[in-house]
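Colleague: Need a 3D model of the sequence below.
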Amino acid sequence: MSKEARGQSWSLARRITWGCALTAAVLACSLSVTKFSWLFVVLALVIGASAGALLGGWIAKHFRGLATLIRGMQAPSDAIEFGSDGAPEEIVEIIDALRQKLRDVSGMAQSARLVSSGLGHELRSPLQNLMGEVDLALMRDREPGEYRDVLRGQREELYKLVRMVDNLLALCTAHESRRNSTAEHFDLGVEAGIRLDRVREIACGHDVELRMDRIGSLECDGDREAIMLILRNLLTNAIDSSPEGGVVHVLLNGEKSALEIVVDDGGARVAPEERHRIFDPLYRGHNGGSLSHGLSLALTKQTVEIHGGAIEAMESPLGGMRFSVTLPRGRQ
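Modeller: Predicted structure coming up:
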């Protein structure tokens, strides 16, 4: 609650204290008077009861208002707009706690929707490809080399499945991971040089050249695995979007106060009016782009924001899309 709100609202305990103090003062006055002392006691009781009734009605009004708002909710996110001006501090604390819990509920509900959508859409295509290749291979006897080709194709589809499942799980557990993750000190340039072998294999399999430049100091403090996931998702997204013989270029820039990751590809461009939606989970777009891109980009944006950074999509000098990520060197 803001300082202004705290200044405008009275604590219930404070109100009760003042009420008791007033009653005690009246009683003390009555006891100090010999004549008409019982009259003063009765008067004190009447005043105390009236003050208690007014106080109880005032408290009940706020709780009834809170109950009415809760009953009128259509979605968990509606509770975020609760008004709390003029309410007691204790009720405002209840509203704040309720807001936070309902944000968590809203996040879990969104995660459940993502899982159901992902299972229904993301996983169907690679599974159908695997089934089709197996059925085709079993239609007749083949040479060993042909079976190896089938297995290579299946391995590629299995890698896609693993990536999709990883992204789904990461999206669903992002809020929990944020609470439990710990910041590590590491060098992003060193990590990228060591841990992107699988991305290089994907680029080679798509006949795409992967170029990487590193400048400046790339040391930072943050969630190592989450930041590497950002880099991997951007690179695999760019590779999948690139034509055969294309180029994907990544720049890791550590010359500024914040780290910068810039990934360029030569694939299809996204229309300017659609760019604000390409980070929506499972958004396909008018050009029928791969759904897995939308999922990976949604996860990337969420992870970037959790780390206090920003991501932007724009046209690339290579002819396709550029994704620029800015991350603070310290965990926010």
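Colleague: from here on, contacts and neighbour counts on C-alpha atoms
Modeller: Noted.
Colleague: how about the helices in the chain?
Modeller: 3-8, 12-31, 37-71, 89-117, 124-137, 144-172, 174-180, 188-195, 197-205, 224-241, 291-306 (DSSP state H).
Colleague: Let me know which of those is the nearest to Tyr283.
Modeller: helix 291-306 (5.3 Å; Cα to Cα).
Colleague: Show me which positions of the closest one end up buried.
Modeller: 291-304, 306 (16 or more other Cα atoms under 10 Å).
Colleague: what does stretch 68-85 give?
Modeller: Within stretch 68-85, the residues that count as buried by 16+ other Cα under 10 Å are Pro76, Asp78, Ala79, Ser84.
Colleague: now swap in stretch 34-43 and tell me
Modeller: Phe40, Val41, Leu43.
Colleague: give the contact list for the residue lying closest to Ser316 once chain neighbours are set aside.
Modeller: Nearest residue to Ser316, sequence neighbours excluded (Cα to Cα, 6 or more residues apart in numbering): Arg322, at 4.6 Å. Shown in contact with Arg322 (Cα atoms under 8 Å, 6 or more residues apart in numbering): Val262, Val263, Asp264, Asp265, Ala313, Met314, Glu315, Ser316.
Colleague: structure for this one too, so we can compare:
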Amino acid sequence: MASNSIALRLSGMFALVALLVFLLIGWALYLQVDKGLGLLPEAEVDARYSVLESQVQRFGDLEHWGKLSVKLKLLSEEDKRLRFWVVSDNPSYEFGSPDPKIRAFAQGPLGMRDLYLNDHNYPFKVRVSEFPAKDQRPPLRFLTAIDTETFRQTQHSLVIALISLAAIGIALASALGYWVAHIGLKPLLDLSLEARKLAPPRLSGRLQLSSLPPELDQFVTSFNSTLERVEQAYSRLESFNADVAHELRSPLTNLIGQTQVALTRGRSAEHYFEVLQSNLEELERLRSIINDMLFLASADQGSKATELTEVSLAEEVATTLDYLDFILEDAQVQVQVRGDAQAPIEKAHLRRAMINLLHNAVQHTAPGRVIHVDIKDEGDHVSIGVTNPGTLISGEHLPKLFERFYRVDASRTNSGGNHGLGLAIVKAIALMHGGTVFVRSERGENTFGINLPC
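Modeller: Take a look at the predicted model:
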């Protein structure tokens, strides 16, 4: 949606920054100009007063006072902003027809002050001066004033100009910011268009780094790494789906075939019993596959072993061997346990992992041979390795042996309940305990095992 556009967000941020900058600059400029404008009326009043001061002090007769009054009148007419008042006990030496308000103001403190008149919106800046008596002239209060309206209007015009310029500047910053952001984000848009093309089954493509800004290199590298993991997961999923279909198809085909044959014509009760017994074996196999797949799905969702108990691993292995006693006897193999260690484990899960490891070893051990279970305390973890004598496994297969449905024999020949999920479950149980799995094939022996944290 447009409200979530990065370009619009950036342009909004540019506008906000421009607003703050213009506010700071405008406020500083306004204060400086306001200070200057505030001094101008005082400076002009002082300039006018300095011209008249010597004339007022020099002469004290009525004749010269008349000439001074004419000059004050001319100055007032030339500049409508100027006002002069002279207050005295002798009306002959007064000027400007001072009313009671002016007279009261004149009797106040000397110096620069503000005078507010009813017919003006802005105050007059007034310099109140006092001249002592001289010859015929009595003491005087001399008021030199200037109307500050023009200065205040200038000040208001400056405020309006600053606000207008700030508004225009913010609008320009927003527009230019959007344009700059749109251009700057174009490589990201190109990446988005390129990424849209990467969908199953076309997962082998990768985003290119050559034409991108350096800031996007890390993102593209991470995205390509994610694509690689997705491709691998997708390939595993496709293989897993094919394996699941194959594993489920065989027992279902057997069930359907045997049932169809039994139904072609009448059979004896003994024959039907044999068919049902065979079907039961296939159904047990189906149930085992489904249970294993549900367990792995739960492990994939991050399930952890929670009911941990500190136990002797040698005792747990011995308990598992008791459970496998008949299988070991039928295979005519022996198991020797070497070493012991303590570790926090969930008993049911560990026994399931050991059953799978031992069952895997029994399947690949010739009659009369010995399988060894080695338990070692490695300091920060303990290892349980199940070693059986057998044909060496090629190095290219070793990293994949704990994957689901993976078999060294590509023909997928099955026997009994072996459906290729046993070692995958071992790995899942190790991960649920925060451990790892390992496999070695050397000197005529194959070792599969798990590492568990102490």
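Colleague: just to revisit the earlier point, tell me which of the helices of structure 1 is the most buried.
Modeller: helix 291-306 (a mean of 22; mean count of other Cα atoms under 10 Å).
Colleague: Who are the packing partners of it?
Modeller: Helix 291-306 of structure 1 sits against helix 144-172, helix 174-180, helix 224-241, strand 310-315, with contacts defined as 3 or more Cα pairs under 8 Å, 6 or more residues apart in numbering; DSSP states H and E.
Colleague: Where in structure 2 does the last one fall?
Modeller: The aligned range for strand 310-315 of structure 1 in structure 2 is 436-441, by TM-score structural alignment.
Colleague: How far does the matching stretch sit from its chain's centre?
Modeller: Offset of stretch 436-441 of structure 2 from its chain centre (Cα atoms, centre = their mean, to the nearest Å): 39 Å.
Colleague: ok, average deviation of that stretch from structure 1?
Modeller: Compared with structure 1 after fitting, stretch 436-441 of structure 2 deviates on average by 2.4 Å (mean Cα distance after the TM-score superposition for structure 1).
Colleague: In CSV: the buried residues of stretch 68-85 of structure 1, plus distance to Ile59 of structure 1.
Modeller: Below are the buried residues of stretch 68-85 of structure 1 laid out as CSV (distance: Cα to Cα, whole Å):
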residue, distance to Ile59 of structure 1
Pro76, 25
Asp78, 23
Ala79, 20
Ser84, 13
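Colleague: Trace stretch 76-91 of structure 2 over to structure 1 and give me the residue numbers.
Modeller: Counting by TM-score structural alignment, stretch 76-91 of structure 2 sits on no residues of structure 1.
Colleague: picking that back up, considering the buried residues of stretch 68-85 of structure 1, which is situated nearest to Val150 of structure 1?
Modeller: Pro76 (47.8 Å).
Colleague: which residues touch that closest one?
Modeller: Counted by Cα under 8 Å, 6+ apart, Pro76 of structure 1 has contacts Leu102, Arg103, Val105, Ser106.
Colleague: swap in Leu82 of structure 2?
Modeller: Contacts for Leu82 of structure 2 (Cα under 8 Å, 6+ apart) come out as Leu75, Ser76, Thr144, Ala145, Ile146, Asp147.
Colleague: Just the element for the first one, please.
Modeller: What that stands for is Leu75 of structure 2. Counting by DSSP states H and E, the element that carries Leu75 of structure 2 is helix 62-78.
Colleague: Quick check: buried residues in that helix?
Modeller: Quick answer for helix 62-78 of structure 2 (16+ other Cα under 10 Å): Trp65, Leu68, Ser69, Leu72, Lys73, Leu75, Ser76.
Colleague: Can you name the next helix or strand after it?
Modeller: strand 82-88.
Colleague: and the angle from that next one to helix 62-78?
Modeller: Here strand 82-88 of structure 2 runs at 150 degrees with respect to helix 62-78, directions being taken by axes from the mean of the first three to the mean of the last three Cα atoms, to 10 degrees.
Colleague: Can you name the next helix or strand after strand 82-88 of structure 2?
Modeller: Next along from strand 82-88 of structure 2, by DSSP H and E: helix 100-106.
Colleague: residues in contact with that following helix?
Modeller: Residues from elsewhere that reach helix 100-106 of structure 2, judged by Cα under 8 Å, 6+ apart: Trp85, Val87, Leu115, Val128, Arg141, Phe142, Leu143.
Colleague: go again using 7 Å as the cut-off
Modeller: With contact meaning Cα atoms under 7 Å, 6 or more residues apart in numbering, helix 100-106 of structure 2 is reached by Val87, Val128, Arg141.
Colleague: Can you give me the distance of His182 of structure 2 to Asn241 of structure 2?
Modeller: His182 of structure 2 sits 44 Å away from Asn241 of structure 2, going by Cα to Cα, to the nearest Å.
Colleague: ugh, wrong one, I meant Leu207 of structure 2
Modeller: Relative to Asn241 of structure 2, and taking Cα to Cα, Leu207 of structure 2 is found at 28 Å.
Colleague: Please apply the same query to Arg152 of structure 2.
Modeller: Counting by Cα to Cα, the gap from Arg152 of structure 2 to Asn241 of structure 2 is 85 Å.
Colleague: Equivalent analysis for Ser174 of structure 2, please.
Modeller: 54 Å.
Colleague: now do Val382 of structure 2
Modeller: Val382 of structure 2 is 35 Å from Asn241 of structure 2, by Cα to Cα.
Colleague: Let me have the contacts of Pro76 of structure 1 in a markdown table, adding distance to Asp197 of structure 1 as columns.
Modeller: As requested, those are arranged in a markdown table below (distance: Cα to Cα, whole Å):
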| residue | distance to Asp197 of structure 1 |
| --- | --- |
| Leu102 | 41 |
| Arg103 | 38 |
| Val105 | 38 |
| Ser106 | 37 |
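Colleague: out of the contacts of helix 100-106 of structure 2, who has the most neighbours?
Modeller: The residue in the contacts of helix 100-106 of structure 2 with the most neighbours, by other Cα atoms under 10 Å, is Val87 (24 neighbours).
Colleague: isn't that residue right up against Leu140?
Modeller: Yes: at 5.9 Å, Val87 of structure 2 counts as touching Leu140 under the criterion of Cα atoms under 7 Å.
Colleague: what sits against the equivalent of Ala361 of structure 2 over in structure 1?
Modeller: Aligned counterpart of Ala361 of structure 2 in structure 1: Ala238 (TM-score structural alignment). Counting by Cα under 7 Å, 6+ apart, Ala238 of structure 1 touches Val248, Asp265.
Colleague: cutoff 10 Å now
Modeller: 203, 208, 210, 232, 247-250, 263-268, 293, 320-323 (Cα atoms under 10 Å, 6 or more residues apart in numbering).
Colleague: With His397 of structure 2 instead?
Modeller: By Cα under 10 Å, 6+ apart, the residues touching His397 of structure 2 are Tyr406, Arg407, Val408.
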